[in-house]
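# quick check, what structure comes out for this input:
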Amino acid sequence: MSEPRPGPPAVHVHDLVKRYKGMDRDAVHHLSFDIEQGAVIGLLGANGAGKTTLTKLLCGVTTPDRGSVRIFGADPAARGGRAKRAIGVVHQTGPFDMMLSALDNLRIAARFKGLRWRDTQESATGALHAFGLEKKADQLVFTLSGGELRRLQMIRALLGTPPLLILDEPSAGLDVTGRRQVWKLLADLRRQHGTTVLWTSHYVEELERNCRRVLIIHEGRLVEYAPPRTLAERFGGQIALVRPLSAHDTERLAGALGTRPDGHPLRVAVSDGRVEIAGRDMRTRLPSLLTRVTDLGIGIDTVEYRTPSLEDAFLALVGADR
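Okay, the predicted model is just below:
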């Protein structure tokens, strides 16, 4: 990925607070962060973490109770402001006119964005081709599959090549090929136009693969904002996969490794006949744990170490049960 462009931030959020009527806590609680121009940033959080509210605030759909949002220096909630014209959004669900063709829906979307179709048609046709929808352009939208609708949402958001794209689960409903098409298109947009992307996904691995940094929020609060590899190494913990000589000893092995004579917690799980162990200083502590296991008469077949992932870090930061 190329370096972000210099200049003022594409997104500036300062001390942002939003609470809805009847809630006992803020949906968004004193959030502050910047997104530099040209960056691809992941937004990660469990359901109810505040991601949707934050997206609405960035788009100017709702207004903050406290703090401020600026999109390329402008207030997104200002009536007729330039900030709204700078944003393209892919929502989880997209309002299409189901009795019109895909192409007619794009024409209407261009009109709402204040774009002339003759200036937009060539790029829209190119996007239809890139997403494999060129033969479906004249079909009524209700005849399209869920994955095709998702791709049409992406194309609609890209009309006019907005400098900021906010993607809410853009890969939901797409197969592997569709997800890779999205990844390639976003990489091309960033390379050719310096497009800034804020990308929400439950596919943690695609954020890890494609994003420069990741915002992790939990219960409306900013937990961490850092590169995926940094988060994985700092919070993902060290992980080992231990396989016993006899499959019958798997549960015994898990029980023995799960005991904590030194008082430091280790996370232990059983999967595919192996015991997964994770936790602080695990690699240093494991030899003595395995010595104790063999003293109990449990033979060890293999021990493998695995590099921690962004998903490991996320679960460690917000809780694996959430």
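# contacts, neighbours, all on C-alpha from now
OK.
# same for the helix or strand where residue 108 lies, what does it pack against?
Assessed by DSSP states H and E, residue 108 sits inside helix 102-112. Applying 3 or more Cα pairs under 8 Å, 6 or more residues apart in numbering; DSSP states H and E, one finds that helix 102-112 contacts helix 117-130, helix 146-158.
# tell me what angle it forms with helix 117-130.
Helix 102-112 runs at 140 degrees relative to helix 117-130, counting by axes from the mean of the first three to the mean of the last three Cα atoms, to 10 degrees.
# which residues are in contact with helix 102-112?
In this structure, residues lying in contact with helix 102-112 by Cα atoms under 8 Å, 6 or more residues apart in numbering are 96-97, 116-117, 120, 124, 136-141, 152, 156, 159-160.
# before we move on, what about stretch 161-179?
10, 55, 85-92, 131, 146-147, 150-151, 154, 157-158, 182, 193-202.
# any quick ChimeraX command for the buried ones out of those?
Buried subset of these, written as a ChimeraX selection, criterion 16 or more other Cα atoms under 10 Å:
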select :10,55,85,86,87,88,89,90,91,131,150,151,154,157,158,182,194,195,196,197,198,199,200,201,202
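# the contacts of stretch 161-179 in helices, which ones?
55, 85, 146, 147, 150, 151, 154, 157, 158, 182, 193 (DSSP state H).
# farthest pair in these?
Spanning the widest gap among the ones in helices among the contacts of stretch 161-179 are 146 and 193, at 28.8 Å by Cα to Cα.
# quick one, what contacts the residue lying closest to residue 181 once chain neighbours are set aside?
Nearest residue to residue 181 in three dimensions, chain neighbours excluded: residue 131, at 6.7 Å (Cα to Cα, 6 or more residues apart in numbering). Residue 131 sits next to 151, 178, 181 when contact means Cα under 8 Å, 6+ apart.
# which stretch among the helices and strands packed on helix 102-112 comes nearest residue 46?
helix 146-158 (21.9 Å).
# and the angle from that closest one to helix 102-112?
30 degrees.
# let's compare: structure for the following, please.
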Amino acid sequence: MTVAEPAGHDRRPDLSGPDALRCTGLRYYFGSTRAVDGVDLEVRPGEVFGLLGPNGAGKTTAIRAITTLLPVPPGMVEVFGHDCARERMAVRRLLGYVPQQLSADSGLTGRENVALFARVFDVPRRERAARVAAALAAVGLTESADRLAGTYSGGMVRRLELAQALVSAPRLLILDEPTIGLDPIARTSVWEHITRVRVATGMTVLVTTHYMDEAEQNCDRVALMHRGRIRAVGSPEELRAGLVRARRSTGAATDGPPTAPTLEDVFRHYAGSGLDGRESTEDGGDFRDVRRTRRTASRVG
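Predicted coordinates for the structure are as follows:
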């Protein structure tokens, strides 16, 4: 994996070939509870797509269905034209996945953690050492590669998990709350590394986040999800413009110069006060802090 220096956020996705991801009427139930309720979604090759929603919106359930961790009927989810029900192994070979739950082992070094994932993803033996080194370099962990992961800061743990997902050279990278529990500096660092790799490789990124500023700065398009359904889809600019039109049509505009809405304003328009219940921790922390925060996030979202 050769990673070039970032040349800015490339907003020209490759539209050739099948969609990177297509969900058609995606539904999933836990008993009588409908967690995902008829989601239709298309993610274009090469774009960064944000799936936004409050806790309990169904984002993580949808992600688990897309990554084949939850079974769905044929025809509901396709990744680069491969059906997630009929071609599970083919789909898995195309994916890199960073879940909410901690996936790094504190008792292994950074290099050992990434090497383990290289074996899990069946990276050829003769390529493993080079691929592991390249993945660690891509996220800025070369100097720390032979330290135990348990000594890493929260931001370093998240970058290590990103390296684990990148070692198989995925075409679609899926990030479920990639910066939860990190301080603003660590959050920025994680996104800089994601952007660098994406620009260099052209991979597609699907990310869930509660941080509207992250979505606004890094996503080509976003979908707003609430109570298991997609409420709106578009670029941040399109969604902000749509809110301005909606306010005008309902007479909500006030006298004087209009205040330009933010993506958070758009979110509140569709999800009410859902953002108020988000899991927000502005503490960079360490390995134990990340594990504790992930467990909380998993329970509530």
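# got a TM-score for the pair?
With the length set by TM-score structural alignment, normalised by the length of structure 2, the two chains reach a TM-score of 0.79; 263 aligned residues with a Cα RMSD of 2.4 Å.
# circling back to that earlier point, and the residue nearest to residue 181 of structure 1, how far is that from residue 37 of structure 1?
Look at residue 131 of structure 1 and residue 37 of structure 1: by Cα to Cα, to the nearest Å, they are 26 Å apart.
# kindly report the same for residue 253 of structure 1.
51 Å.
# which one of those two has more residues nearby?
Taking neighbours as other Cα atoms under 10 Å, residue 253 of structure 1 and residue 37 compare with residue 253 leading, 26 against 23.
# how about residue 316 of structure 1, what's its match in structure 2?
In structure 2, the residue paired with residue 316 of structure 1 is residue 269, using TM-score structural alignment.
# nearest spatial neighbour of that match, skipping sequence neighbours?
residue 243 (7.9 Å).
# kindly report the same for residue 35 of structure 1.
Leaving aside its chain neighbours, residue 35 of structure 1 sits nearest to residue 11 (5.0 Å; criterion: Cα to Cα, 6+ apart).
# how about residue 60 of structure 1?
Spatial nearest neighbour of residue 60 of structure 1, chain neighbours left out: residue 77 (4.0 Å); criterion: Cα to Cα, 6+ apart.
# quick one: secondary structure of residue 12 of structure 1?
Put simply, residue 12 of structure 1 is strand when judged by DSSP: H, G, I helix; E, B strand; the rest coil.
# next, work out how far apart the counterpart of it in structure 2 and residue 256 of structure 2 are.
Residue correspondence to structure 2 (TM-score structural alignment): residue 12 of structure 1 is matched to residue 22. Separation of residue 22 of structure 2 from residue 256 of structure 2 (Cα to Cα): 43 Å.
# same thing with residue 168 of structure 2?
To residue 256 of structure 2, residue 168 of structure 2 is 54 Å away according to Cα to Cα.
# of the two, who's got more company?
For residue 168 of structure 2 versus residue 256, neighbours defined as other Cα under 10 Å are more numerous around residue 168 (26 against 6).
# ok so, going back, the residue nearest to residue 35 of structure 1 contacts residue 70, correct?
Yes - assessed by Cα atoms under 8 Å, residue 11 of structure 1 is found in contact with residue 70 at 5.8 Å.
# that older thread, do I have it right that the match of residue 12 of structure 1 meets residue 39?
No - using Cα under 8 Å, residue 22 of structure 2 is not in contact with residue 39; the gap is 9.9 Å.
# give me the more crowded residue out of these two.
More crowded of residue 22 of structure 2 and residue 39, by other Cα under 10 Å: residue 22, with 24 against 20.
# which residues touch the more buried one?
Listed by Cα under 8 Å, 6+ apart, the contact set of residue 22 of structure 2 reads 40, 41, 42, 43, 76, 77, 78, 79.
# and the residues you listed, which are buried?
By neighbour count, with 16+ other Cα under 10 Å, the contacts of residue 22 of structure 2 hold 42, 43, 76, 77, 78, 79 as buried.
# now these in CSV, with secondary structure and distance to residue 248 of structure 2?
Output for those, formatted as CSV (DSSP: H, G, I helix; E, B strand; the rest coil; distance: Cα to Cα, whole Å):
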residue, secondary structure, distance to residue 248 of structure 2
42, strand, 29
43, strand, 30
76, coil, 37
77, strand, 37
78, strand, 39
79, strand, 39
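# quick one: which of those residues is nearest residue 27 of structure 2?
Once Cα to Cα is applied, the member of those that ends up nearest residue 27 of structure 2 is residue 76, at 8.2 Å.
# residue 50 of structure 2: which of the contacts of residue 22 of structure 2 is nearest?
For the contacts of residue 22 of structure 2, the nearest to residue 50 of structure 2 is residue 43 (9.6 Å; Cα to Cα).
# who touches the closest one in this structure?
Contacts for residue 43 of structure 2 (Cα under 8 Å, 6+ apart) come out as 19, 20, 21, 22, 49, 206.
# residue in structure 1 matching residue 240 of structure 2?
With TM-score structural alignment as the criterion, residue 240 of structure 2 matches residue 232.
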